[in-house]
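Novice: Show me how the following folds:
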Amino acid sequence: MVRVRWGLLCVGVSSVLLLTGCGGEAESEPTVAALPSSTVPTATPTATTVPITTTTTTTTVPVTTTVAPTTTLTDVHFERNESYYFTSPDGNFQCGIIKLPTRTEAGCEGTTTPIPPRPENCMVNWGNGIRVENEGEGAFMCSGGQLYTSGGPDADPVLPAGTPLAKLGFTCTTTATDVSCVNEQTTHGFTVAADSNEVF
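Specialist: Below you'll find the model as predicted:
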């Protein structure tokens, strides 16, 4: 027996239970019915298509490029007794930026053509070298011997083409066939090769 606060439970037919108010209260509760199991709607499973989203992730890997530094020549490579000596890439010229007691100069010695006429006051070798000093334009040399060599047991190192040697106020550069040296302050200098030369 089920107790209901306002009435009795009455049993109906066909195994249907109905709760109804049988008493004399003014209020009435709604009727609750239990339906047979065959009449209870059942949820029919439905297939739901869920779209699959494909995400493509692109990873960019930074490419590291190693650039070889510009060739830097150490002072020790060319320096001898506060001066700097080198050989042209073609081996035709011995050159130097040298510090002398009374001046500093840059010059090269080797065979070049054409050679200007020998000056009357030159009593020794003429036309075997060309140089630029602290003052004045580049010029051919009148000399009694080699100046632009360190005199060491080995040949002076080659100054690679396109690599400047800047020392003592002068800058010398080379190509495969010529050498140029310039006084950085006066901008005077020279360019010399086996078959050409220029002073300025």
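Novice: Going by C-alpha atoms from here, please, whenever you check contacts or count neighbours.
Specialist: Will do.
Novice: what about the residue nearest to residue 140 when sequence neighbours are not counted, which helix or strand?
Specialist: Leaving aside its sequence neighbours, residue 140 sits nearest to residue 130 (C-alpha to C-alpha, 6 or more residues apart in numbering; 4.2 Å). According to DSSP states H and E, residue 130 maps onto strand 125-132.
Novice: Another sequence for comparison is provided below:
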Amino acid sequence: MADPAMYRAVDGYYFQTPDRHITCGILDQPVGQPRRTAGCQGATGPAPPHMQKCWSTDPAAAAVAVGEDAGYLCVNQGFYTGPEVVPGAGPGVGPVLPAGATLSAHGFTCRAETFSVICSNDEDGHGFEIAPDSNRVF
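Specialist: Prediction:
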């Protein structure tokens, strides 16, 4: 279990996979409709049918998240990448969460592997898995 303090930013907890291709956050305040607290962003495939247009146009728009339920997102900004570290430099990126390590906060737990992340709601078990070549919600 990782120390949450090592991943803390002003508005949540942020990390990236060891290969640095997927960024994730467990936010203090959920975003979107329905409200989702934990999520990851990064190029992934295959795109589910309702996300094909978005994800094929901009691979960086691919995201999956969980709150009361889990789902796919099309994003145009870094919801799960962290706040700007340097003003004007764009979204920050959290430190690497080592392969096999878990981070828990706000009732959500995420486990990183070298190329993938699984996050779930501790209360009801809903969640997602994201990797460069696969993704699923459960």
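Novice: what's the TM between chain one and chain two?
Specialist: For this chain pair, the superposition-based TM-score is 0.78 by TM-score structural alignment, normalised by the length of structure 2; 124 aligned residues with a C-alpha RMSD of 2.4 Å.
Novice: Kindly provide the distance from whichever residue in structure 2 pairs up with the residue nearest to residue 140 of structure 1 to residue 47 of structure 2.
Specialist: Under the alignment (TM-score structural alignment), residue 130 of structure 1 maps onto residue 64 of structure 2. Separation of residue 64 of structure 2 from residue 47 of structure 2 (C-alpha to C-alpha, to the nearest Å) stands at 11 Å.
Novice: quick one: residue 119 of structure 1 from residue 164 of structure 1, how far?
Specialist: 32 Å.
Novice: what's the answer for residue 9 of structure 1, then?
Specialist: To residue 164 of structure 1, residue 9 of structure 1 is 116 Å away according to C-alpha to C-alpha.
Novice: mind listing the helices for structure 2?
Specialist: 52-57 (DSSP state H).
Novice: Could I get the full set of strands for it?
Specialist: Applying DSSP state E to structure 2 gives strands spanning 8-9, 12-16, 23-31, 36-41, 62-67, 70-74, 102-105, 108-112, 117-121, 127-131, 134-137.
Novice: These: which one's closest to residue 53 of structure 2?
Specialist: Of all the strands of structure 2, it is strand 70-74 that lies closest to residue 53 of structure 2, at 9.5 Å by C-alpha to C-alpha.
Novice: What's residue 161 of structure 1 aligned with over in structure 2?
Specialist: Checking TM-score structural alignment: residue 161 of structure 1 goes with residue 99.
Novice: so what's its match up against?
Specialist: For residue 99 of structure 2, the contact set (C-alpha atoms under 8 Å, 6 or more residues apart in numbering) comprises 17, 18, 111, 112, 113, 114.
Novice: Can you list the buried residues in the strand holding residue 130 of structure 1?
Specialist: 126, 127, 128, 129, 130, 131, 132 (16 or more other C-alpha atoms under 10 Å).
Novice: So what does residue 21 of structure 2 match up with in structure 1?
Specialist: Residue 21 of structure 2 maps onto residue 92 in structure 1, by TM-score structural alignment.
Novice: How much space separates the closest residue to its match other than its chain neighbours from residue 135 of structure 1?
Specialist: Closest residue in space to residue 92 of structure 1, ignoring its immediate chain neighbours: residue 110 at 5.9 Å, by C-alpha to C-alpha, 6+ apart. Note on residue 110 of structure 1: its distance to residue 135 of structure 1, by C-alpha to C-alpha, is 23 Å.
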